[in-house]
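sequence first, then the predicted structure:
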Amino acid sequence: MPMITRAAVCRVPGEPLTLERLVLRDPLPDEVLVEIRATGLCHSDLLQIDGSNAPFPFPVVPGHEGAGVVVACGSAVTSVAPGDHVVPLSIPECGECAACCGGKTNLCEHFYASMGRAESPFSLDGETIAAYASLGTFANHVVVKEMNVARIPREVPFDLACTVGCCVATGVGAVLYTAQVETGSVVVVLGLGGVGLNVVQGARMVGASRIIGVDTNPERAEAAHRFGATDFIDPRGLEGDLVSVICEMTGGGADYSFECVGNTRLGGQALEMVHPGGGVAVIVGMPPQGENLPIPPESLFLGRSLMGSFLGNVKTRSQLPLLLQDYLEGRLDLASLVSHRLPLPRINDGFELMRRGESLRTVVTFPAPD
């Protein structure tokens, strides 16, 4: 029997989200019904909402960084059960395809098959309401494939657990799994939002010798140092250009750089600020649609490498829960990451905090059922 659930819906690009009651269909045999208890606000959601990078049609329920409780399972589901605490996943892990069985990528073949084409379980008055990333965690309930949920430890609060669904996995994973940063490396992190700060703490976790955080918001300096940065640079106050300053600080270039803003010009600079003969630049931030990286070929000919990272190359069902184990054992700081907690009716205030650069991570919480 279809249920009614409350959701924040973006009907028109650039307009505030509206709270609506949507019809949510029953789970199919290979699907799971999850009650969302908390969901983080991500810059990727903002790009969809503003229309600058909108892979899903409008109207849409944004949100892809959630945590909650399994309510019901389809008849073919075996790996989770009602009552389990889970994180819904924007990238599935089927465990059977070449990508899932290999060690090169986390991009399960089912991810490509469902991108922008999966049938949404949400509707209103006969109109389909799209689910961002096939999730739509700005709704109190979601229906997702079994391969799109990861069971997580019950000890982790939902408002912290949800962050591993995107910003923590993306940032820490880019260090651990994409770049595979070595102990003693010199790392530059461009952009110190939720993702960038997790790149910083990922670099700290692997024992980087120097971690240089770069951001135009000077208020990010304290957070950067708390997460493990050894240096902070506000590029607006530099006498020379950023690349020259980084190369001088590092004696010819960093070992690794991570672009976490989604700025294509900065992505080109990320490559220039790593040293020739082995320096690695990683593009983590999502730029607006249609923009291209300005990459001089000679930078690559000199032995630098440029890599892309999607959700930190983390295999979502098998590796993502390990990040929460890192939290439980004190290696990963999630509590300091969540700077604001808001109820669903104030979700637009959360995006205004993001636009003004006043939040690290804002989490929207749903009340537990009576």
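That came in fine, so what should we check first?

rest of the way, CA atoms for contacts and neighbours
Will do.

and the contacts of the longest helix along the chain?
When the chain is parsed with DSSP state H, its longest helix is helix 194-205. For helix 194-205, contacts defined as Cα atoms under 8 Å, 6 or more residues apart in numbering pick out 167-168, 170-176, 181, 187, 189-190, 211, 213, 223-224, 227-229, 258, 260, 331-333, 337, 360-361.

count the residues that sit near the closest residue in space to His85 that isn't next to it in sequence.
Closest residue to His85 apart from its sequence neighbours, by Cα to Cα, 6 or more residues apart in numbering: Val69 at 4.6 Å. By other Cα atoms under 10 Å, 23 other residues sit near Val69.

Asp333 too?
18.

and what about it, helix, strand or coil?
Put simply, Asp333 is coil when judged by DSSP: H, G, I helix; E, B strand; the rest coil.

now do the contacts for it.
By Cα under 8 Å, 6+ apart, the contact list for Asp333 reads 201, 227, 327.

before we move on, what about Gly68?
34-38, 85-87, 158.

turn these into JSON lines, columns for neighbour count.
Below are the contacts of Gly68 laid out as JSON lines (neighbours: other Cα atoms under 10 Å):
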{"residue": "Val34", "neighbour count": "29"}
{"residue": "Glu35", "neighbour count": "26"}
{"residue": "Ile36", "neighbour count": "28"}
{"residue": "Arg37", "neighbour count": "24"}
{"residue": "Ala38", "neighbour count": "30"}
{"residue": "His85", "neighbour count": "27"}
{"residue": "Val86", "neighbour count": "26"}
{"residue": "Val87", "neighbour count": "31"}
{"residue": "Phe158", "neighbour count": "24"}
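
which of these fall in strands?
34-38, 85-87 (DSSP state E).

and the residues you listed, which is closest to Glu248?
Proximity of the ones in strands among the contacts of Gly68 to Glu248 (Cα to Cα) peaks at Val87, which lies at 42.7 Å.

so the closest one is in contact with Gly66, correct?
Yes. Using Cα atoms under 8 Å, Val87 makes contact with Gly66 at a distance of 5.9 Å.

any residues in contact with both of the two?
Common contact partners of Val87 and Gly66 (Cα under 8 Å, 6+ apart): 161-162, 165.

which of those are buried?
Listed as buried from these are 161-162, 165; burial here means 16 or more other Cα atoms under 10 Å.

in helices only, show me those residues.
Among the buried ones among the shared contacts of Val87 and Gly66, the residues falling in helices (DSSP H) are Ala161.

may I see the buried ones among the shared contacts of Val87 and Gly66 organised as JSON lines, with distance to His110 added?
Below are the buried ones among the shared contacts of Val87 and Gly66 laid out as JSON lines (distance: Cα to Cα, whole Å):
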{"residue": "Ala161", "distance to His110": "24"}
{"residue": "Cys162", "distance to His110": "23"}
{"residue": "Gly165", "distance to His110": "18"}
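
just the contacts of Gly68 now: which is nearest Leu342?
Nearest to Leu342 among the contacts of Gly68, counting by Cα to Cα, is Ala38 at 9.7 Å.

quick one: contacts for that closest one?
Per Cα under 8 Å, 6+ apart, neighbours of Ala38: 66-68, 158-159, 162, 363-366.

use this one as the comparison:
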Amino acid sequence: MIGSHSHVPCLCSVVESVGEHVEEFAAGDAVVPTFLGQCSECVDCSSPRSNMCSRYRFAVRPGMPRDGATRFSDAQGRPIHHFLGVSSFAEYTVVDVNHSVKVNPAMPPALACLLSCGASTGKKFGVTHFINPKELGEKPVSQAIVEMTDGGADYCFECIGLAALMSDAFLSSREGWGKTIILGVEMHGAPLSIPSREILHGKSVIGSMFGGVKPKQDIPIIADKYLNKELELDKFITHEVGFKDINKAFDLLQQGKSLRCTIWMDK
């Protein structure tokens, strides 16, 4: 286990201490906790075709991934649940070693936190896993993602989480080789319905968790790309607030007035 002092509750931390048998991390390491684990040993972690660890499967559970127990309690001794195994809206948290990624300490904490989900999942990095380099020729990935050909788009990405938009994305894809990648979590739990005959026209649909990113393998690469000025992240952060104003951050989100809001625990 890793005890971490969270500078940014959006998943960027500094290791405060490590538990028994932890060799991958040490006190003082800059880490990004992630909701998706990577044991690096199971068949899925060992395959380039999957980022869904089969030893510690993703699940919305109240406790830690190994034993299901919690590491937190309130003043009355009642257990406090772990949110997605990360529970980062706290000054200190406990995270399983398989859900932690070491990053270059030169990475600014306010930007490193983006790598735990949004920036990694989106078209800046994660979704490009679904594009075959042979299909690109000499075109840059950014062009291929938005390119339209006769009869539809080569690639369609649904990022909002609405079944109707998922269906629209599929119908907008090109016959023959159009690909639709579902990144959004359907907010109402509605099923996806698409015409079966459209599938026969050579279109395909695939779901994505975390944009296909393998946390321990890919997040350090993304961080280095930022530090090498190959990737722009700064404009994702539109607001910053202290923890006492956390409700303001949610208001900005619900009103559609922010992209990402950094919440500082010590302000």
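Perfect, I can see it now. Small disclaimer: the values here were computed from a predicted structure and weren't measured.

rewinding a little: preserved in structure 2, out of the contacts of Asp333 of structure 1?
Here is what carries over to structure 2 from the contacts of Asp333 of structure 1, by both residues aligned by TM-score structural alignment, their matches' Cα atoms under 8 Å: Tyr327.

just among the contacts of Asp333 of structure 1, which is most surrounded?
Gln201 leads those on contacts (other Cα under 10 Å) with 26 neighbours.

what residue in structure 1 is paired with Thr34 of structure 2?
Using TM-score structural alignment, the equivalent of Thr34 of structure 2 in structure 1 is Leu89.

okay, stretch 267-285 of structure 1 sits on what stretch of structure 2?
Matched against structure 2 by TM-score structural alignment, stretch 267-285 of structure 1 falls on residues 166-184.

list the contacts of that stretch.
Stretch 166-184 of structure 2 is contacted by residues 121, 130, 149-162, 192-194, 198, 201-211 when judged by Cα under 8 Å, 6+ apart.

mind doing that once more with 6 Å?
Contacts to stretch 166-184 of structure 2, defined as Cα atoms under 6 Å, 6 or more residues apart in numbering, come from residues 151-161, 194, 201-208.

any idea where the helices of the stretch 251-370 of structure 1 begin and end?
264-272, 297-301, 320-328, 347-355 (DSSP state H, counting those that start in this stretch).

ok, which of the ones you listed comes nearest Thr128 of structure 1?
Closest approach to Thr128 of structure 1 among the helices of the stretch 251-370 of structure 1 (Cα to Cα): helix 347-355, 22.1 Å.

once aligned to structure 2, how far is the closest one on average?
Here the mean offset of helix 347-355 of structure 1 against structure 2 after fitting is 0.7 Å, by mean Cα distance after the TM-score superposition for structure 1.

tell me the secondary structure at the residue nearest to Ser90 of structure 1 when sequence neighbours are not counted.
Closest residue in space to Ser90 of structure 1, ignoring its immediate chain neighbours: Ala133 at 5.4 Å, by Cα to Cα, 6+ apart. Assigned by three-state DSSP, the conformation of Ala133 of structure 1 is helix.

if we can go back for a sec, what is whichever helix or strand comes after the longest helix of structure 1 packed up against?
For helix 194-205 of structure 1, the following helix or strand on the C-terminal side (DSSP states H and E) is strand 210-214. Contact partners of strand 210-214 of structure 1 among helices and strands, from 3 or more Cα pairs under 6 Å, 6 or more residues apart in numbering; DSSP states H and E: strand 186-190, strand 231-233.

which of the contacts of helix 194-205 of structure 1 fall within strands?
187, 189-190, 211, 213, 258, 361.

closest to Val9 of structure 1 out of these?
Arg361 (20.3 Å).

counterpart of that closest one in structure 2?
The alignment partner of Arg361 of structure 1 in structure 2, by TM-score structural alignment, is Arg260.

I'd say its match and Ile237 touch.
Yes. Counting by Cα atoms under 6 Å, Arg260 of structure 2 sits close enough to Ile237 to count as a contact (4.8 Å).

more neighbours: those two, which one.
More crowded of Arg260 of structure 2 and Ile237, by other Cα under 10 Å: Arg260, with 18 against 15.

now do the more buried one against Ala249 of structure 2, distance only.
9 Å (Cα to Cα, to the nearest Å).

next one: Ser208 of structure 2
Taking Cα to Cα, one finds Ser208 of structure 2 at 27 Å from Ala249 of structure 2.

can you tell me the closest non-neighbouring residue to the aligned partner of Leu332 of structure 1 in structure 2?
For Leu332 of structure 1, the aligned position in structure 2 is Leu231, judged by TM-score structural alignment. Excluding the flanking residues, the one nearest Leu231 of structure 2 by Cα to Cα, 6+ apart is Lys225, at 5.5 Å.

tally up the residues packed near the one you found, please.
Neighbour number of Lys225 of structure 2 under other Cα under 10 Å is 13.

returning to what we had before: the longest helix of structure 1 to helix 320-328, inter-axis angle?
On the basis of axes from the mean of the first three to the mean of the last three Cα atoms, to 10 degrees, helix 194-205 of structure 1 is oriented at 70 degrees to helix 320-328.

any idea of the angle helix 194-205 of structure 1 forms with strand 210-214?
Helix 194-205 of structure 1 and strand 210-214 meet at an angle of 170 degrees, taking the same axes, to 10 degrees as the criterion.

in which helix or strand does Ser50 of structure 2 reside?
Applying DSSP H and E as the criterion places Ser50 of structure 2 outside every helix and strand.

thought it was touching Asp44?
Yes. Using Cα under 6 Å, Ser50 of structure 2 is in contact with Asp44, at 5.4 Å.

still on that earlier bit, tell me which of the helices of the stretch 251-370 of structure 1 sits most buried.
Mean neighbour count (mean count of other Cα atoms under 10 Å) peaks for helix 264-272 among those, with a mean of 23.

re the thing from before, tell me the contacts of the match of Thr34 of structure 2?
Shown here is Leu89 of structure 1, whose contacts under the criterion Cα under 6 Å, 6+ apart are 148-149.

any idea how far it is from Pro82 of structure 1?
Remark: distance between Leu89 of structure 1 and Pro82 of structure 1 (Cα to Cα) = 17 Å.

Ala99 of structure 1 too?
29 Å.

between these two, who's got more neighbours?
Neighbour tally, Ala99 of structure 1 and Pro82, criterion other Cα under 10 Å: the higher count belongs to Ala99, 18 against 13.

the more buried one -> structure 2?
The alignment partner of Ala99 of structure 1 in structure 2, by TM-score structural alignment, is Asp44.

quick check, that match in contact with Arg57.
No. Contact between Asp44 of structure 2 and Arg57 fails when scored by Cα under 6 Å: they sit 10.3 Å apart.
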